[in-house]
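A.B. asks: structure for the following, please:
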Amino acid sequence: MWSGVPRWARVCTVFGAVLMFLSGTVLVGTEVLMARYEGAVGKADLFGDQAAGANGRKSDIKGPLNILLTGIDPRKPETPPLADSIMVLHVPASLDRAYLFSLPRDLYIDIPAFEQAGYRGGKDKLNAAMSYGSRKDGQNPDAAQGFQLLAQTVQQVTGIERFDAGAIINFSGFIRIVDAMGGVTMDIEREVRSEHRRPDGTHRELRRGGGGYLGEQAVYEPGEQHLEGWQALDYVRQRYPKNGVPDGDYGRQRHQQQFVKAMVDQAFSADVVTNPVKLDRVLRAAGQSLIFNGRGHSVVDFGVALKNLRPANIQMIKLPGGGIVENGNYRGERFEPAVADFFTALKNEQLDVFLLEHPQFQNKASGAGSQ
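C.D. replies: Next comes the predicted model:
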C-alpha cells in the first residue's frame, strides 16, 4: 500500500503512538491484556543508549517527561526514511496533564553532525534529519539509527535536554487502529474536499502530465462526523486552500490535533474499555504499529505512570511560523520569535503562565466528548 502512493504518512501517523501511551492506563490490573499489549510492541534502540552501554531502568518514572513521537513513510527498504510527522508530548511533574505540539516537517534548521552515518551536518528541512542519520555503509537505511539524529536535532531546536521516551509509528497501523475502534467520531470545522480519494475510498486518477487529479472527490462536511480509518487519514492529510484548508499546513496540523483528541477520548470510552474483545483488538493494532523505546521502561510502565492523564487534560499547542522564500524560491518554514519564549517556558515548567499571556498558542482542538 505504501509503494507508489503519495505521502500518506505525514503527521497523522503519530496519532497511534499517542493512543498507545494513554491506552496503557486502562490495562492496570489486567495481566493478560498487559502481556499481550507489551508483547505486540516493536523494540529498538532509538537513542543510542545500548551503544553507550546503558542498562535497564534507573528509577521509577517521574515527571516532567518529554516524549518524541514520529511517523515515517516506509517506502522501499533501500530508501532512507523521512520523518513526515514530528510531535512532542510534554508531561509536567504532576503527570496528570500534558501539552502536545507539532514541529513542521519543513522547518529549515541546522542539523548537527552524526558520526554513525558519516553525516557532517548542515542546513536542511527537519524531516531530512532521520534520512541523514539512517544511512549505513553497505546496508539498507536504519530508521532507528535515523531517529537518534532526529532526536538530537529536535533537542537543538527546542532546548529539550533529553527525551524520556520515543516512538516511531507505521502509517498502515493508523488505519488498523481506527478501524479496530469501529471508527472515530469528531467535529469537522469546515467543509474539506479530498485531493486524493473518491467518495468510495478509491484513489483519484492522477492527470497525465501532472497538474492534479481527476474524478469525484470525497467531501467531509462540517459538524459531527463518524470516520472510518481511510476517511480519517484522508481528512487529516488535506492542506491546500483549494480543498478547504485556507491556512495550509498549519490548518492541517490543527485538524490532526483535533482528531487525536477525539481518538484518544474514544479509546477511554465505555464502548472500548468495557469491551474486552474490542480493547484487545485496539491495543494489539496499536502495538503492532509501533517501535518504542522507553529508556529502560516499557510502554505499559508509562501507561501506569500516566494513569491520571485524560484526553480533556491534553492541551494542543500551535507554534506560529511562516515560509522562507529566497530569490523567489521556497526554502522551508521558520518559527515566529515568540516560539523561542514558548520553549523557554517549557524548560522552566511555566507553560501555564505562558499560555495565559499568549492564548494564540492554544489550539482549540475539538472532538467528540472533548472538554
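A.B. asks: please make it C-alpha for all contacts and neighbour counts, starting now.
C.D. replies: Will do.
A.B. asks: doesn't residue 322 make contact with residue 330?
C.D. replies: No - using C-alpha atoms under 8 Å as the test, residue 330 is too far from residue 322 to be in contact (10.8 Å).
A.B. asks: the more surrounded of the two?
C.D. replies: residue 322 (13 against 10; other C-alpha atoms under 10 Å).
A.B. asks: with adjacent residues omitted, what lies nearest to residue 323?
C.D. replies: Nearest residue to residue 323, sequence neighbours excluded (C-alpha to C-alpha, 6 or more residues apart in numbering): residue 333, at 4.4 Å.
A.B. asks: for the protein, longest helix please?
C.D. replies: helix 248-267 (DSSP state H).
A.B. asks: name the residues that touch the helix or strand following that one?
C.D. replies: For helix 248-267, the succeeding helix or strand toward the C-terminus, using DSSP states H and E, is helix 270-273. Helix 270-273 is contacted by residues 26, 181, 266-267, 278-279 when judged by C-alpha atoms under 8 Å, 6 or more residues apart in numbering.
A.B. asks: okay, now residue 338: neighbour count?
C.D. replies: 13.
A.B. asks: go through whichever strand or helix holds the residue nearest to residue 323 and flag the buried ones.
C.D. replies: Counting by DSSP H and E, the element that carries residue 333 is strand 329-335. Residues of strand 329-335 classed as buried: 331-335 (neighbour count, 16 or more other C-alpha atoms under 10 Å).
A.B. asks: ditto for stretch 49-61
C.D. replies: Buried residues in stretch 49-61 (16+ other C-alpha under 10 Å): residue 61.
A.B. asks: quick check: end-to-end length of that stretch?
C.D. replies: Terminal residues of stretch 49-61 lie 17 Å apart, using C-alpha to C-alpha, to the nearest Å.
A.B. asks: same question, stretch 231-246
C.D. replies: 20 Å.
A.B. asks: now do that stretch: distance to the chain's middle.
C.D. replies: Remark: stretch 231-246 is offset 17 Å from the chain centroid, using C-alpha atoms, centre = their mean, to the nearest Å.
A.B. asks: to compare against the first, here's the next sequence to fold:
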Amino acid sequence: MATQSKHVKSSFLPTLIVNGLIFGLVVVFLLGGAYMGYVLYYTVKSAVVRANLPGLNTANLSLPQVVAALPLTGNSDNVAVQLPAVDPAADQNQPTSASGATLPNYEKKERINILLLGVDRRPDEVYSRTDTMILVTIDPNTKTAGMLSIPRDLWVSIPGFQEDRINKAHFLGEQYKYPGGGPALSMRTVQYNLGVPVHYYAKIDFRGFEKIIDTLGGIDLYVPQTIDDPKFPDNNYGYDPFYIEEGYQHLDGHDAMRYARTRHTPGSDFSRAKRQQQVLLAIRDKALQLGMITKIPELWATMSDTVETDLQLVDILELAQLAADLDTENIR
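C.D. replies: Now for the predicted structure:
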C-alpha cells in the first residue's frame, strides 16, 4: 500500500488523509483490528513525510469557546439561554475542542471521546438534522473502547436554545452560524446532557456511507428477523420500500444503509441502534480482510467529499498507532 501511495499528488494529501482516512480510521481503530491499525499508521506516517507538510500546532486548532447566548431572530420556537460554562477545573492553558472540553493528552494516555454523526440532507434542504449519533470512547490505558448510540428523538436541553430533540442541535448550529456549525453544537449538547467531555467529531452523509460499503464490495451480516418496511423514506419525500429476510445476507451500500436506518421493527430506536452498530462491525470485518488493504487509497478518494471532521493529522497519527493495541474483544 505504501508503494501505491507514492502516486498520490502531495498537494492532495492533506484532504485525502484528513477527510478520506478518517472513516476507515474510525472503523478500524474504534472497532478493533491490530494488523490494519499498523498498516494505517505507517501508511499515513510515510505519506505525511513525503508530502513535506508543515508541523501542526494543536494549541491553535481549536474553535473559539462560546460562553454567551446566541442572538435569535424571528423564531419563537427557540429561546436563547446562557450557554453552560466550561469546566472551571479544566486547565485553561490546554487546547480545547469545539465543545469546550480540554483535549486529551496522548502522552498521559487520557480517555478520548469522539462523536460520530450521520446526516441525511435532501436536495432541497439547506440545513439538516442528524439521523445517527454514536459516542465512541477509547481508554488507551486499559486498551478498551465503547459505543453509545444516542436516540435521535431524545429530548434534551440544547445549549443556547430551549429543550428539543437532540437531532435538532446540528440543524440549529448550522442555521444560526454557531461557531463550528452543527457538529460543534451537537458536541456541546451531548457533553452538556451526558456530563462527559466530547473531544472530536466525524460527520458523514449517507451517500458517503453507501459509497464506502460499495467500494468494499458489500458487507455480510446476520439478520435476526425479517424486516418489511413499505414506507422507508426516499430523498424526495416519497417511499423506497425495504424488505429483507431473516438469515445471513450480503448487502450493498444502499441496502446496508436502509437496514441500519429503518425504524419498522420491534424495539424501535433500541433495535435500530443495535443494527447500526452491527453494520459498523460488518464494515470492520470486511475492511480487515487481506484483500481489502489495496482498496484503502480508493476509499480515501471516495470519502474526500463526504466526511467532515475536526481530527487533525497529529490526532490521526496518534489514533492509528493506538489502533494496533485495541483488542476487538474489548469493545463494549
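A.B. asks: how close are the two chains, by TM-score?
C.D. replies: The TM-score (TM-score structural alignment, normalised by the length of structure 2) is 0.67; 264 aligned residues with a C-alpha RMSD of 3.8 Å.
A.B. asks: if we can go back for a sec, helix or strand right after the strand holding residue 333 of structure 1?
C.D. replies: With secondary structure assigned by DSSP H and E, strand 329-335 of structure 1 is succeeded by helix 338-347.
A.B. asks: so where in structure 2 does whatever helix or strand comes next after that following helix end up aligned?
C.D. replies: Next in sequence after helix 338-347 of structure 1, counting helices and strands by DSSP H and E, comes helix 351-357. Following TM-score structural alignment, helix 351-357 of structure 1 has no partner segment in structure 2.
A.B. asks: so where is the longest helix of structure 1 in structure 2?
C.D. replies: Using TM-score structural alignment, helix 248-267 of structure 1 lines up with residues 268-287 of structure 2.
A.B. asks: give me the mean distance between the matching stretch and structure 1.
C.D. replies: By mean C-alpha distance after the TM-score superposition for structure 1, the fitted stretch 268-287 of structure 2 averages 1.3 Å away from its aligned residues in structure 1.
A.B. asks: just give me the match in structure 2 for residue 333 of structure 1.
C.D. replies: By TM-score structural alignment, residue 333 of structure 1 lines up with nothing at all.
A.B. asks: wait, residue 333 of structure 1 touches residue 107, no?
C.D. replies: Yes - counting by C-alpha under 8 Å, residue 107 is a contact partner of residue 333 of structure 1 at 4.4 Å.
A.B. asks: from memory residue 99 of structure 1 sits against residue 315, does it?
C.D. replies: Yes - with contacts counted by C-alpha under 8 Å, residue 99 of structure 1 reaches residue 315, the gap being 4.7 Å.
A.B. asks: where do the strands sit along the stretch 1-150 of structure 1?
C.D. replies: Assigned by DSSP state E, counting those that start in this stretch, the stretch 1-150 of structure 1 shows strands spanning 42-43, 65-72, 83-91, 98-102, 108-111, 122-125.
A.B. asks: redo the ones you listed as a markdown table? Include distance to residue 232 of structure 1 and mean neighbour count.
C.D. replies: Shown next, in a markdown table, are these (distance: least, C-alpha to C-alpha, whole Å; neighbours: other C-alpha atoms under 10 Å):
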| stretch | distance to residue 232 of structure 1 | mean neighbour count |
| --- | --- | --- |
| strand 42-43 | 24 | 16 |
| strand 65-72 | 16 | 24 |
| strand 83-91 | 16 | 24 |
| strand 98-102 | 18 | 21 |
| strand 108-111 | 29 | 20 |
| strand 122-125 | 27 | 15 |
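A.B. asks: which of the ones you listed sits closest to residue 131 of structure 1?
C.D. replies: Nearest of the strands of the stretch 1-150 of structure 1 to residue 131 of structure 1, taken as C-alpha to C-alpha: strand 83-91 at 7.6 Å.
A.B. asks: matching residues in structure 2 for the closest one?
C.D. replies: Counting by TM-score structural alignment, strand 83-91 of structure 1 falls onto residues 130-138 of structure 2.
A.B. asks: which residues does the matching stretch contact?
C.D. replies: Contacts of stretch 130-138 of structure 2 (C-alpha under 8 Å, 6+ apart): 30, 111-120, 144-152, 167-168, 170-171.
A.B. asks: ok now that stretch, how far from the chain's centre?
C.D. replies: On C-alpha atoms, centre = their mean, the centre of stretch 130-138 of structure 2 falls 6 Å from that of its chain.
A.B. asks: with structure 1 overlaid, how far apart is it on average?
C.D. replies: Using mean C-alpha distance after the TM-score superposition for structure 1, the mean distance for stretch 130-138 of structure 2 is 1.1 Å.
A.B. asks: before we move on, the earlier item: who touches the residue nearest to residue 323 of structure 1 in this structure?
C.D. replies: Neighbour list for residue 333 of structure 1: 104, 106-108, 321-324 [criterion: C-alpha under 8 Å, 6+ apart].
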